[in-house]
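Chemist: Provide a 3D model corresponding to the input given below.
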Amino acid sequence: MAHIVIAGGGIGGLATALSLARHGHRATVLERSDTFAEIGAGIQLGPNAFHALDRLGVGDGVRERAVFIDELRFMDGTTDEMVTSMELTGTYRERFGNPYAVVHRGDLYQPLLAACQASDSVELVAGAAVGRYEQSPDRITAHTEDGRTFTGAVLVGADGIRSTVRAQMLDDGGPRVSGHTIYRSVIPIDKVPEELRWNTVTLWAGPKWHFVHYIIGGGEFLNLAATRDDGATEAVAGRPAERSHVLGQFPDLGATARRLLELGEGWREWVLCDRDPVDAWTDRRAVLTGDAAHPMLQYAAQGACQALEDAVVLGDLLEGVRSDDVMQHLEKFNAARRARTNRTQLVARRIGHELYHPAGEEALARNSMLSAFSQEQLHDEVAWLHGDREFTRGGVEEWEV
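Modeler: Below you'll find the model as predicted:
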């Protein structure tokens, strides 16, 4: 059994701790915040996420609060017309072995937290921001910003897109600012007219903007997320936004989508960031996972899903491994995951540019292309991502959008 230190107590960090504990190791999770909690709104979970959650023993706990979606709808946001819809029941579930669902981030986080709290092999330490690490041939030590040290056989950097572990390991600067601003709101479902309470993830695409909404919280809330390609150059996270400002960013929105957007209240805004894919996430006894390794834009709805996959694969590869042998297994983890996550990062960027934000003739061509797909063809397009149970495939070919 090895002692493994994890920087970051978010979804990826807790999933990693749980995976390692289930494979016989001891994990200490160092969380920057004073409490272990997950902020944010809705999140989409493909079948691949449920494959991972089941492996971690918390799939049923997440399912209890999940909303299982019937279809993904792609709408022309300026005309209110449906372009295409991908069915997520029947043959989709049979083919991919699990459902597609949406949850509040807290409803994903809490089962992971509860499982870690119940494990004798997981120690949770709040108020412990990792500032740097140092290592010798047989150990690695995380130094927190308040002067404490935590030593183990491995340090996992699961500390997000602005990871301090990554900063020391790769020294590659800050995240790439996408130029896209997203406005988010969560409202009680009783404020939504019954005829608009669709059991779908619905996306309205327009010129340099798109708007997504779906029900979360076991059916109690509607999650709204409206994104504008506005050329923003400064990273912003969770800043309050005036309702009038948000509504003014989407003047071309069609009538039905406008009704939904106008329901929003308590809006907050983020400027989306990601990073370019890299091939190396290891430094001897240090390894990166999740957003620290491969942060991606939300457009493929895979950020948390890929972090969960990372956790499962890392646990599998470290099963039965002694402290002396961990470095080569961390390199195997890196090799196993990079093609899949690199591809997902780049696909997420392309989706935003080529599917969600075209205008004019490009938008008409997109609509024509998507509307021609059969259900089987739509499922084929996502099979590499949604249906993968091995979490290591990905290839180098490009997805045709």
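
Chemist: make it CA atoms for all contacts and neighbour counts henceforth
Modeler: Will do.

Chemist: Which stretches in the chain count as helices?
Modeler: 11-22, 47-56, 59-63, 91-96, 105-118, 164-170, 243-248, 255-261, 290-293, 303-318, 326-350, 360-371, 375-386 (DSSP state H).

Chemist: Now the second one, please; I'll put the structures next to each other:
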Amino acid sequence: MQGKDAAEDVVIVGAGMAGLAAALGLHRKGVRSLVLESSPSLRTSGFAFTTWKNAFRALDALGVGDKIREQHLQAQRLRVISSATGEIVREADLTQQGKRGPHEIRCVRRNVLLQALEEELPKGTIRYSSKIVSIEEDGDIKILQLADGSVLRAKVLIGCDGINSVVAKWLGLAKPSYSGRAAARGFAHYPDGHGFEPEFLQFIGHGFRSGMLPCNETDIYWFFTWTRSEHDKGVDESAAKMKQFVLDKLRGSKVPEEALAVIDRSEMSDVLAAPLRFRPPLSLVTASISRGNVCVAGDALHPMTPDLGQGGCSALEDGVILARCLGEALAGKDAKGSGSAENGRIEAGLREYARIRRWRSVELVATAYTVGFIQQSDNAIVSFLRDKFLSGVLAGRLLKMADYDCGTLSN
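Modeler: Okay, the predicted model is just below:
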């Protein structure tokens, strides 16, 4: 337990992907940070996430990319199937050459990634069961009141505390909006091997969007998103009801039996459902991503619908860019000097981070929302245009949004 009114140079709120990536990036730059996590241990719920090329660039910059690669299969192909007709409407090579080299996509176990980041941090970096209840100011210092009664004085405050971020609220960012859609996610384990090809299957239209992707030889991650209606009441009361709801929806469409078998195999404890929310992209154009010595990253900055598979990937981008911008202001002997000079460098570093991330965040949130609307729609005109003309465009957007380079920790 920290002493009362303990002082820290950098406090990061939240031990998710953005928080741990920023902490590790700062550590690589020689800057110590303290990560406050409200839960008693790493939050590993969420099963897995689609990790595109841009995320692996960030992981490579942090020095953990190969550790993740060796535990997860690389997907070779994307197949998009119409849920209404059963026809393949688009196929794409997921290893094709992009502007910045060949593409790479793997379905990464969330707990494996978080643990890989945590293992690289000095002991004591993460302080668990530490929930912020208020933020006050004392000049340039931020005073953080914690639920356990302790107080921290922070020279820099970074909010990586998710979609309901206390730090984002303090900065005045717009409240996330409900998309009207929800998502169920699950995990199927095959101890003797699943036998599926390393490909990303997506089923679109018919009022929902679903997909599945192997993580390794024994585990398959699946998802299902749909627009809620009055008929859905009670389906999220338990994992069993949610699983049955998903199976009933899929059985009423042209989804192949092998995909249904994956969901049917999932244990009740391996099914999770949640409403899909996003921060209105236009609000980010003028939002205070940083103010003084405070900023936000990850879902605290750009919560988005999962239709691009870029939520976790962009959080890793945030972490690397933030560590680079802030690290230059705090690391090394040349960064010392008067308090006002250092504060000026910190504020300039966070402004540069905000400048880099603003338009990337706007584009990601807006594109994810649009892609999800088109792919999921059961409107006859939208469905016709999607299946005949737009599927190639949408698949191209997935690859284009992943062809982004966050840079290294030193450039």
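
Chemist: Switch the helices of the first structure over to a markdown table; also include distance to Gly219 of the first structure and mean neighbour count.
Modeler: Converted to a markdown table, those look like this (distance: least, C-alpha to C-alpha, whole Å; neighbours: other C-alpha atoms under 10 Å):
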| stretch | distance to Gly219 of the first structure | mean neighbour count |
| --- | --- | --- |
| helix 11-22 | 22 | 29 |
| helix 47-56 | 19 | 24 |
| helix 59-63 | 13 | 18 |
| helix 91-96 | 21 | 16 |
| helix 105-118 | 12 | 20 |
| helix 164-170 | 37 | 20 |
| helix 243-248 | 24 | 14 |
| helix 255-261 | 16 | 17 |
| helix 290-293 | 28 | 26 |
| helix 303-318 | 21 | 24 |
| helix 326-350 | 27 | 20 |
| helix 360-371 | 29 | 14 |
| helix 375-386 | 23 | 17 |
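
Chemist: What residue in the second structure is paired with Arg22 of the first structure?
Modeler: Correspondence of Arg22 of the first structure to the second structure, assessed by TM-score structural alignment: Arg28.

Chemist: ok, now which ones touch that match?
Modeler: Leu62 (C-alpha atoms under 8 Å, 6 or more residues apart in numbering).

Chemist: try Thr202 of the first structure
Modeler: Per C-alpha under 8 Å, 6+ apart, neighbours of Thr202 of the first structure: 72-75, 212-214.

Chemist: Compute the distance between the closest residue in space to Pro281 of the second structure that isn't next to it in sequence and Pro122 of the second structure, please.
Modeler: Sequence neighbours aside, Val362 is the residue nearest to Pro281 of the second structure in space, at 4.9 Å (criterion: C-alpha to C-alpha, 6 or more residues apart in numbering). To Pro122 of the second structure, Val362 of the second structure is 34 Å away according to C-alpha to C-alpha, to the nearest Å.

Chemist: Next, count neighbours for Gln76 of the second structure.
Modeler: Under the neighbour criterion other C-alpha atoms under 10 Å, Gln76 of the second structure is assigned a count of 18.

Chemist: again, but for Gly40 of the first structure
Modeler: Other residues close to Gly40 of the first structure by other C-alpha under 10 Å number 12.

Chemist: Counterpart of it over in the second structure?
Modeler: Aligned partner of Gly40 of the first structure by TM-score structural alignment: Gly46.

Chemist: Pretty sure that match sits against Arg185.
Modeler: Yes - the pair Gly46 of the second structure / Arg185 is scored as a contact, 7.4 Å apart, by C-alpha atoms under 8 Å.

Chemist: Fine by me, thanks again.
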